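Peer 1: Quick one, structure for this:
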Amino acid sequence: MNPLFDLTGQVALVTGASRGLGQTFARALARSGADLILTARRRESLADFAVEITAMGRRAVSLDLDVRDEASIQRMAAEAQQAFGNIDILVNNAGCNVRKPALDVTWDDWNLILDTNLRGTFFVAQAIARGMIDRGYGRIINIGSVTSVFGYAGLAPYGASRGGVRQLTMSLADDWGRHGVTVNCLAPGWFKTAQNQVLYENQEWVEYLTDRIPVKRPGRPDDLEGVVVFLASESSRYITGQTLLIDGGISVGATRATVPPKEAK
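Peer 2: Below is the predicted model:
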């Protein structure tokens, strides 16, 4: 394995690892040699996945974590430290969404999304960074979204939370860079996940979306594997405070300036 991407002997903590992209990130890190701390609101939901990780020859520990609860974050950080000692990599993945027109968003909707995606991201990073700073080394990967830089109707609080993650990433990078800790934001574009699966059942919408993506397809989970390993590894040592969009190019704007020629029949 290329030493620039080899994570052997390192410990990675992935939040929100019971399903979806959280598991994609964890698998990629395990394949590159990292041992895993997996978290979810209910650790029982991680049982099968932990078995999968150990079958790859890696150590895996499952912990309860509710990122909306400060005591839960502190307890998880202490248990993670006790289980493995040093934590080298944090993937701040836990998140949620509520899709509604802006006029229908409730006070509780807003609090749920912002408390999970933004406040939770900060306080998990803070709790884990303490040990990284003491050691003088760490890789923090906050999971953002194409909505970190783009606005979409029906996603007002979600976009606000993900835009906040981007700004938070830059601030923490400046705060902790002198201590050997890099902080970056991995921002997926349109990927089919458990949260948005219903959208992908609408073929008309999928065709509309695909037309706006320069590479002409939505993302697949394996499109994210290389980039999470890159940001977690030695190869990214001089990169911090950045938002890396893995979006097939939809963030270029994807609005036609000319009428496409008709295909010959």
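
Peer 1: use CA for all of it now, contacts and neighbours both
Peer 2: OK.

Peer 1: do you know how far the residue nearest the centre of the chain is from residue 103?
Peer 2: A centroid search over the chain (CA atoms, centre = their mean) returns residue 143, at 2.7 Å, as the residue closest to the centre. To residue 103, residue 143 is 27 Å away according to CA to CA, to the nearest Å.

Peer 1: sorry, back to before: can you tell me how far the residue nearest to the centre of the chain is from residue 78?
Peer 2: Applying CA to CA to residue 143 and residue 78 gives a distance of 23 Å.

Peer 1: cool, residue 239 as well?
Peer 2: 28 Å.

Peer 1: just residue 162 next, same as before
Peer 2: Taking CA to CA, one finds residue 162 at 27 Å from residue 78.

Peer 1: another one to check against the first:
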Amino acid sequence: MSTTLFDLSGKLALLTGSSRGIGKHLARGMAEAGATVIINGMNPATVASTVAEFESAGLKAIGKPFDVTDSDSINTAVAEIEANTGPIDILVNNAGIQRRTPLLECDDATWEEVMNTNLASVFRVSRAVAKNMVERKQGKIINTCSIQSELGRPTIAPYAASKGGVKMLTKNMCAEWAPHNVQVNGLGPGYFATELTAALVDDAEFSGWLCKRTPAGRWGDVKELIGAAIFLAAPASNFVNGHILYVDGGMSAVV
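Peer 2: Below is the predicted model:
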């Protein structure tokens, strides 16, 4: 049946930055598709709360707080997961931050914080997980890109540069790991209404501009990212590699 193409039953999925926000929605969607999901975040209490919420809904979830910017923390966590829970079949690099500042006022610390969290973490976590995937000749990696992987806006240069980097890192991971049956793709959200964008959603001027700029004429609902993520994690995408799937209501398609 065609439904088996989107079945994640028996799969183990690690999602960074999944204790809240977009990552939490993606984790829940994958768990509902049958996967056991590993919830990650920096705050152990938030991770534990998310795991409890999933378990109360009958979903399979395990908590694993670790710092995605620290190689030692990453390597230890991945080794523990593989030894105690099982092989990681799916990795979603979702952890990220936004720091809004005019470029001329952006200090080194802010630039480096954004690059370390949004870009370097994708390299570090993928390196740790993909080593085992390559040896097993099987794996799925999804890197959270952004509409800002393609488009710039004032005050978000560090973020846009980091997400542009994630796009190209995704393509290079594909170039090296596709021969080992590891599919690496990017998920590129447009503008979605979340707790992190609440101020922009409530800004009538910005929301008006956004709705006019987006062919769909509205903000995205985070649940509308789940299907794309499951597709990239499932057998349905076995011959899709190095692709960035934008879920943006058509924003990147128009001038």
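
Peer 1: Enumerate every residue touching the residue nearest to the centre of the first structure.
Peer 2: Residue 143 of the first structure is in contact with 91, 92, 93, 165, 185, 186, 187, 188, counting by CA atoms under 8 Å, 6 or more residues apart in numbering.

Peer 1: repeat that for 7 Å
Peer 2: Taking CA atoms under 7 Å, 6 or more residues apart in numbering as the criterion, residue 143 of the first structure is in contact with 92, 93, 185, 186, 187.

Peer 1: Need those residues in CSV (columns: neighbour count and secondary structure).
Peer 2: Formatted as CSV, the contacts of residue 143 of the first structure follow (neighbours: other CA atoms under 10 Å; DSSP: H, G, I helix; E, B strand; the rest coil):
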residue, neighbour count, secondary structure
92, 24, strand
93, 24, coil
185, 29, strand
186, 25, strand
187, 24, strand
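
Peer 1: Output the residues you listed as a markdown table; include the columns distance to residue 21 of the first structure.
Peer 2: Formatted as a markdown table, these follow (distance: CA to CA, whole Å):
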| residue | distance to residue 21 of the first structure |
| --- | --- |
| 92 | 11 |
| 93 | 8 |
| 185 | 15 |
| 186 | 12 |
| 187 | 12 |
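
Peer 1: Tell me which of these persist in the second structure.
Peer 2: Shared with the second structure under both residues aligned by TM-score structural alignment, their matches' CA atoms under 7 Å, the contacts from these are 92, 93, 185, 186, 187.

Peer 1: which one of those is nearest residue 23 of the first structure?
Peer 2: Checking those against residue 23 of the first structure with CA to CA, the nearest one is residue 93 at 9.8 Å.

Peer 1: what kind of secondary structure is the nearest residue to residue 14 of the first structure once chain neighbours are set aside in?
Peer 2: Spatial nearest neighbour of residue 14 of the first structure, chain neighbours left out: residue 91 (4.8 Å); criterion: CA to CA, 6 or more residues apart in numbering. The local conformation at residue 91 of the first structure, judged by DSSP: H, G, I helix; E, B strand; the rest coil, is strand.

Peer 1: ditto for residue 10 of the second structure
Peer 2: coil.

Peer 1: From residue 36 of the second structure, how far off is it?
Peer 2: From residue 10 of the second structure to residue 36 of the second structure the distance is 7 Å (CA to CA).

Peer 1: which one of these two has more residues nearby?
Peer 2: Per other CA atoms under 10 Å, whichever of residue 10 of the second structure and residue 36 has more neighbours is residue 36, with 24 against 11.

Peer 1: wouldn't the more buried one be in contact with residue 15 here?
Peer 2: No - with contact defined as CA atoms under 7 Å, residue 36 of the second structure does not reach residue 15; the gap is 10.8 Å.

Peer 1: residue contacts, the nearest residue to residue 51 of the second structure once chain neighbours are set aside?
Peer 2: Nearest non-adjacent residue to residue 51 of the second structure, counting by CA to CA, 6+ apart: residue 61, 5.5 Å away. With contacts defined as CA under 7 Å, 6+ apart, residue 61 of the second structure is in contact with 36, 37, 38, 39, 51, 54, 55.

Peer 1: who's in contact with the fourth one?
Peer 2: If you count contacts by CA under 7 Å, 6+ apart, residue 39 of the second structure has them with 14, 15, 18, 19, 47, 51, 61, 62, 63, 64.

Peer 1: Same question for the third one.
Peer 2: Residue 38 of the second structure makes contacts with 13, 14, 15, 61, 62, 63, 64, as judged by CA under 7 Å, 6+ apart.

Peer 1: Which position in the first structure pairs with the first one?
Peer 2: To tie it back to what came earlier, the one meant is residue 13 of the second structure. Taking TM-score structural alignment, residue 13 of the second structure has residue 12 as its aligned residue in the first structure.

Peer 1: Return the distance of its match relative to residue 75 of the first structure.
Peer 2: 17 Å.

Peer 1: if you count what's nearby, which of those two comes out ahead?
Peer 2: residue 12 (28 against 15).

Peer 1: wait, is the more buried one part of a strand?
Peer 2: Yes - counting by three-state DSSP, residue 12 of the first structure is part of a strand.

Peer 1: how far does stretch 219-231 of the first structure sit from the chain's center?
Peer 2: 10 Å (CA atoms, centre = their mean, to the nearest Å).
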